[in-house]
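J.: attaching a predicted model along with its sequence, questions to come.
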Amino acid sequence: MQPTREQITGLLLAGGRGMRMGGVDKGLQPLHGEPLAAHVLKRLAPQTGALLISANRHPDTYAALGAPFHAAIVADTLAGFAGPLAGLLAGLRAASTAYLLSVPCDSPWLPIDLAVRLAHALDSNEADIATVATIDAHGEQSLHPVFALLRTELADDLAAFLDAGERKVRAWYARHRTVEVVFTDERAFYNANSLQELADLERNRGPG
């Protein structure tokens, strides 16, 4: 049966180092007068039940951003900044639902039907993970693995994967039944990895 909104916990991944932005906390950088993470939360919140924010820095600031959505703050349990899988594990452990929808903090235009489409694909393919792919004007496909709907029962397997020193998202996905859902609007998954890309976002209001 396709997961319902109430069966899905949303996870905003905001625990990175932001190295390509000079080490700033990427989710807190301003876009059109609000932090990037605030834009993402507004699009994510209507699609899920409970909400979590994975943050390793400035937890009080993120707690304030998440307060209108009753979001709880979780931090990585691995030492240092171990990458998105560490944040994903924290979310899988903290979620009280059967499913977790993860999104990055720097993609303010994520689709408003992301959860529904991933849930449909996960159910119809009897998959463990549903993630996102886009196709550009030249027919080239790109994978966006941190946008994903996962079964929370995968937490122990992910913990073992990380304990073995592994860090690559796609390598962990390959261990499980994973389906890629193709979205045609690349702009919806545009993310700001640098100050220049953030400036590009500032000049463009993006999808409605």
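T.: Good, I have the coordinates.
J.: C-alpha from now on. contacts and neighbour counts both.
T.: Will do.
J.: what helix or strand is the closest residue to residue 161 other than its chain neighbours on?
T.: Taking Cα to Cα, 6 or more residues apart in numbering, and ignoring the residues beside it in sequence, residue 161 has residue 172 as its nearest neighbour in space, at 7.2 Å. Counting by DSSP states H and E, the element that carries residue 172 is helix 169-173.
J.: tell me what that helix is packed against?
T.: Judged by 3 or more Cα pairs under 8 Å, 6 or more residues apart in numbering; DSSP states H and E, helix 169-173 is in contact with strand 141-151.
J.: okay, one more to line up with it:
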Amino acid sequence: MGDGSVRLPAIILAGGQARRMGGGDKGLLELGGETLLSRVLARLEPQVGPIALNANGDPARFESYGLPVIADSLPGFVGPLAGVLAGMDWAAELGAGQVVSVAADTPFFPRDFVSRLQAGAGDAPVTLAATPHPEKGSIRQPTFGLWSVDLRDDLRAALEQGLRKVVLWTDRHGASEVVFESEAGDPFFNINRPEDLVEALERGAWT
């Protein structure tokens, strides 16, 4: 990052079932000659230290990316918080105090995403990215965050008790947020449906 900040570990969340895309791995879909995962990696690598991929099933399909592949520790595809927990556990094993999360289907996220989260975190144990909204003020992006690994046992217990909504858990811990604005469109635009791939291609420039 070039400013003396600690280079944090990061987890790319790719553990979803992609039902609206007909199943499979959204990160392996091609967009403008490269996979979504390749585009996400290109944005993320300059901002962080070690990177792992959270994905379920046979890890061999991601072998060409050279990343450690970490499955959810809870069965049944319980949502993105399970991937965050996997990242927390992995980061704790590395001796890190925090881990960054990004989604594997979001190719336009900011190139200064991590440094801005760090700058805006304050004392909060969780900091989420957000985008401005004319009526709600802002909308949080629950898969893009900075997470204290000290919360991993609390998160594990919450998931085992049935909690699934990210913001319910993050609000419980006084999460802060950093708002990202962009004149080029939503920086956290994600690929959920086939038509989203078309829109992403039309958006074009990978800046």
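T.: Cool, got the structure. Note that the structure is predicted; figures quoted are calculated from it, not measured.
J.: circling back to that earlier point, which residues does whichever residue in structure 2 pairs up with the residue nearest to residue 161 of structure 1 contact?
T.: Using TM-score structural alignment, the equivalent of residue 172 of structure 1 in structure 2 is residue 169. The neighbours of residue 169 of structure 2, taking Cα atoms under 8 Å, 6 or more residues apart in numbering as the test, are 155, 158, 163.
J.: and residue 169 of structure 2, how far from residue 84 of structure 2?
T.: Distance, residue 169 of structure 2 to residue 84 of structure 2, by Cα to Cα, to the nearest Å: 12 Å.
J.: pull out the buried positions in the strand or helix carrying residue 53 of structure 1.
T.: Of the helices and strands defined by DSSP H and E, residue 53 of structure 1 is found in strand 51-54. Within strand 51-54 of structure 1, the residues that qualify as buried are 51-54, counting by 16 or more other Cα atoms under 10 Å.
J.: and the next helix or strand past it?
T.: For strand 51-54 of structure 1, the succeeding helix or strand toward the C-terminus, using DSSP H and E, is helix 59-66.
J.: now the strands: where do they sit in structure 1?
T.: In structure 1, the segments counted as strands under DSSP state E are 8-13, 30-31, 34-35, 51-54, 72-74, 99-104, 129-135, 141-151, 178-183.
J.: what's the burial count for residue 139 of structure 1?
T.: Number of residues near residue 139 of structure 1 (other Cα atoms under 10 Å) recorded here: 8.
J.: top helix in structure 2 by residue count?
T.: helix 80-94 (DSSP state H).
J.: what comes into contact with that helix?
T.: 9-11, 13-16, 52, 54-55, 70-74, 97-99, 101, 143, 147-149, 152, 155-156, 159, 164, 166.
J.: same question for stretch 174-192 of structure 2.
T.: The list of residues contacting stretch 174-192 of structure 2 from outside it, by Cα under 8 Å, 6+ apart, reads 18, 20-21, 26, 105-110, 116-117, 120-122, 124-132, 138, 140-141, 196-197, 200.
J.: from residue 80 of structure 1, how far off is the counterpart of residue 85 of structure 2 in structure 1?
T.: Aligned against structure 1 by TM-score structural alignment, residue 85 of structure 2 finds its counterpart in residue 89. Residue 89 of structure 1 sits 14 Å away from residue 80 of structure 1, going by Cα to Cα.
J.: looking at the two, which is more packed in?
T.: When neighbours are counted by other Cα under 10 Å, residue 89 of structure 1 and residue 80 differ, and residue 89 comes out ahead with 24 against 11.
J.: and the strands of structure 1 as TSV, adding distance to residue 93 of structure 1?
T.: Formatted as TSV, the strands of structure 1 follow (distance: least, Cα to Cα, whole Å):
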stretch	distance to residue 93 of structure 1
strand 8-13	11
strand 30-31	30
strand 34-35	26
strand 51-54	11
strand 72-74	10
strand 99-104	10
strand 129-135	16
strand 141-151	11
strand 178-183	20
